[in-house]
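Here's a sequence, model it:
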Amino acid sequence: MNVDRYALFGHPVALSLSPRIHQQFAQSLGETIIYNKEVVFPEHFSLAVCNFFEKGGSGLNITVPHKESAYRLADKVSEDAAIAAAANTLWIKDKKIHADNTDGRGFIQDLSRQKIKLKNKTIMILGAGGAVRGILAPLLKQNPKQLFIVNRTLKKVEQLVEDFSNLGKISALSMEEIHRQPIDLLINGISLHQIPIDKINLKPRANYYDLKYSKAAEASLLWAEEQGFNKISDGWGMLVSQAAESYKIWRGKMPDITEVLKWNDK
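Reported below is the predicted structural model:
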């Protein structure tokens, strides 16, 4: 019996839980798949993707630093991938490479699950990397009052503002200006040592969300507790939700994520 093969391409991938997550999805649906993770260097990315599909691979998840390359490599792209100019999910259909970006949908689903409101809220994002880019369009579609992006390199933020300004109220802020805006939600996409911890201006019952998860987010979650945020979350729910969206694209079935969300050894 031929078993459908899937994989995660990135660098690094050693700590990724994607194989375990997708195997759990398959098991819960009574299906059998093979899912591996592979270290792929940037200079080998295009060849690795083509070889994977030529050898009968069914689908790929793409992580750093290849999401922009995956978008450029694809023959057909979804609206979410096109807006983000990045892709985290690839598959073959009609002999063409198709691409989607499920990061933003996974992020919004996780916030909704936690009952974190976005409409008419003032939101600040720390960082301007690929993870941030992937969530901006879905975030703006929720109609926040204002979305501010803060990064040490202001040029990168200004580019994001230019790319997404047609979708809603989005502005760039320097680290020096961070104290001027009282916020309802702080989304962290950078390392703890980069946060100007003495300058955050919180509204009552402000919430905190770190796009990282597990040990990578531990220090920032502790910092958030000290700041007095209301709800404090890491990106585990986002990871699981975006993975479920990828699984549905590949296999036509949406897995139940309830059990995976409960994993406490991640």
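
CA only for contacts and neighbour counts going forward, please
Fine.

mind listing the helices in the stretch 151-266 of the chain by residue range?
154-164, 215-227, 236-251, 258-261 (DSSP state H, counting those that start in this stretch).

Proceed likewise with the subsequent sequence, for comparison:
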Amino acid sequence: MPLPSTLHCAVVGNPIAHSRSPEIHHAFAKQFGLRVDYQRMLADPNDFADHVRAFFAQGGKGLNITVPFKETAFALATHHSPSAQLAGAANTLWLENGQLHACNTDGIGLVNDLTRLGFAPANQRILLIGAGGAAKGVLLPLLEAGAAHIRVINRSSLKAHALVEHIALHQPNYAARLDAGDLDTTNGVWDIIINATSSSLDQKNPLNQPIECSQHSLAYDMMYGAEPSIFMKDCVTYGATQCADGLGMLVGQAAQSFFIWHGLQPDTEPVLHDLRQRL
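Take a look at the predicted model:
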């Protein structure tokens, strides 16, 4: 009986050496006995499109895209998922009927991780900090998952309002569940507080003052590391009953990309546990 053919996948970015995607996707493939060769690909802005075209011309199955190429990847594709359309950015590319398709799986990765943690977004009041690419990628999936209300706050309130208005324009049925403001606009009681900024890389908390958390509340930082971030620690003092970093989101978005490419839904728990042990 012939061995199954090898499926070629990769992640493209700059820098790229730090990416955990190969070990995650190889672990997923092992669950199903798939022969997946998943590589890191370093590109620069001048040759990114050439890398993408060459990869698929040589029979590549799927590409993940990381910084700084998510917007460029979106522009290269001819078909876009709703989440990619809203974000104007893509982290997952594949060919279908000869056409390049793009998706942004960050949102479903976050939703699935929140659910794993016991905080499924349905009926939750969510404070989303940040209005950049990370926030754009998760806002629509959070609404689709049934969030009761989401407030987007950002250092530039204009940017936060622009994101909310964009949603309201293209998805008017969600408009009543959204509002926006600057980093001081935190009045209210919050069930889930999500840091979608990169502030934790600088060991900073993006919030300017304490916030009011509900009796069952989660502080979630999209960044991840061996130790809790300043944001997570501060939110516990504000009253958050649980905190988590974004490692589960990383594994979750990878699982959704894996499903898009291979039609198989991997078990994220053992992969997440293994990564956590090696941070």
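
quick one on the thing from earlier: of the helices of the stretch 151-266 of structure 1, flag the one that's most buried.
Among the helices of the stretch 151-266 of structure 1, the stretch with the highest mean neighbour count (mean count of other C-alpha atoms under 10 Å) is helix 236-251, at a mean of 21.

Quick one: the residues in structure 2 that that helix pairs up with.
Aligned by TM-score structural alignment, helix 236-251 of structure 1 falls on residues 247-262 of structure 2.

and the matching stretch, how far from the chain's centre?
9 Å (C-alpha atoms, centre = their mean, to the nearest Å).

what about it, how far off from structure 1?
Following the fit onto structure 1, the mean deviation recorded for stretch 247-262 of structure 2 is 1.2 Å by mean C-alpha distance after the TM-score superposition for structure 1.

Please enumerate residues in contact with that stretch?
Stretch 247-262 of structure 2 is contacted by residues 21, 24-25, 28, 61-62, 64, 92, 94, 105-110, 112-113, 222-225, 264-266, 268, 271-272, 276 when judged by C-alpha atoms under 8 Å, 6 or more residues apart in numbering.

let's go with 6 Å and repeat that
Contacts with stretch 247-262 of structure 2, where a contact means C-alpha atoms under 6 Å, 6 or more residues apart in numbering, come from 105, 106, 109, 110, 113, 224, 265.

could you list every residue that touches the third one?
To tie it back to what came earlier, the one meant is residue 109 of structure 2. 249, 252, 253.

And for the last one, nearest residue in space, chain neighbours not counted?
The reference is to residue 253 of structure 2. residue 109 (4.0 Å; C-alpha to C-alpha, 6 or more residues apart in numbering).

Tell me the counterpart of that neighbour in structure 1.
With TM-score structural alignment as the criterion, residue 109 of structure 2 matches residue 106.

How much space separates that match from residue 88 of structure 1?
12 Å (C-alpha to C-alpha, to the nearest Å).

how close does the residue nearest in space to the middle of structure 1 get to residue 109 of structure 1?
Centroid-nearest residue in structure 1: residue 103, 3.8 Å away (criterion: C-alpha atoms, centre = their mean). In this view, residue 103 of structure 1 and residue 109 of structure 1 are 10 Å apart by C-alpha to C-alpha.

quick one on the thing from earlier: now the residue nearest to the centre of structure 1: closest residue in space that isn't a chain neighbour?
residue 242 (5.3 Å).

Could you pull out the strands in the stretch 101-250 of structure 1 for me?
122-126, 146-150, 170-173, 183-188, 202-210, 232-233 (DSSP state E, counting those that start in this stretch).

Dump those into TSV; add mean neighbour count as well.
As requested, the strands of the stretch 101-250 of structure 1 are exported to TSV (neighbours: other C-alpha atoms under 10 Å):
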stretch	mean neighbour count
strand 122-126	23
strand 146-150	22
strand 170-173	20
strand 183-188	23
strand 202-210	19
strand 232-233	19
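
Would you format the ones you listed as JSON lines with distance to residue 75 of structure 1 included?
Putting the strands of the stretch 101-250 of structure 1 into JSON lines (distance: least, C-alpha to C-alpha, whole Å) gives the following:
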{"stretch": "strand 122-126", "distance to residue 75 of structure 1": "32"}
{"stretch": "strand 146-150", "distance to residue 75 of structure 1": "31"}
{"stretch": "strand 170-173", "distance to residue 75 of structure 1": "30"}
{"stretch": "strand 183-188", "distance to residue 75 of structure 1": "32"}
{"stretch": "strand 202-210", "distance to residue 75 of structure 1": "33"}
{"stretch": "strand 232-233", "distance to residue 75 of structure 1": "36"}
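
tell me the SS of residue 169 of structure 2?
helix (DSSP: H, G, I helix; E, B strand; the rest coil).

which part of structure 1 lines up with stretch 31-47 of structure 2?
Under TM-score structural alignment, stretch 31-47 of structure 2 corresponds to residues 28-44 of structure 1.

What residues of that stretch count as buried?
32, 33, 35, 36, 37, 40 (16 or more other C-alpha atoms under 10 Å).

I'd assumed residue 4 was in contact with the third one.
This points to residue 35 of structure 1. No - applying C-alpha atoms under 6 Å as the test, residue 35 of structure 1 and residue 4 come out as separate, 8.6 Å apart.
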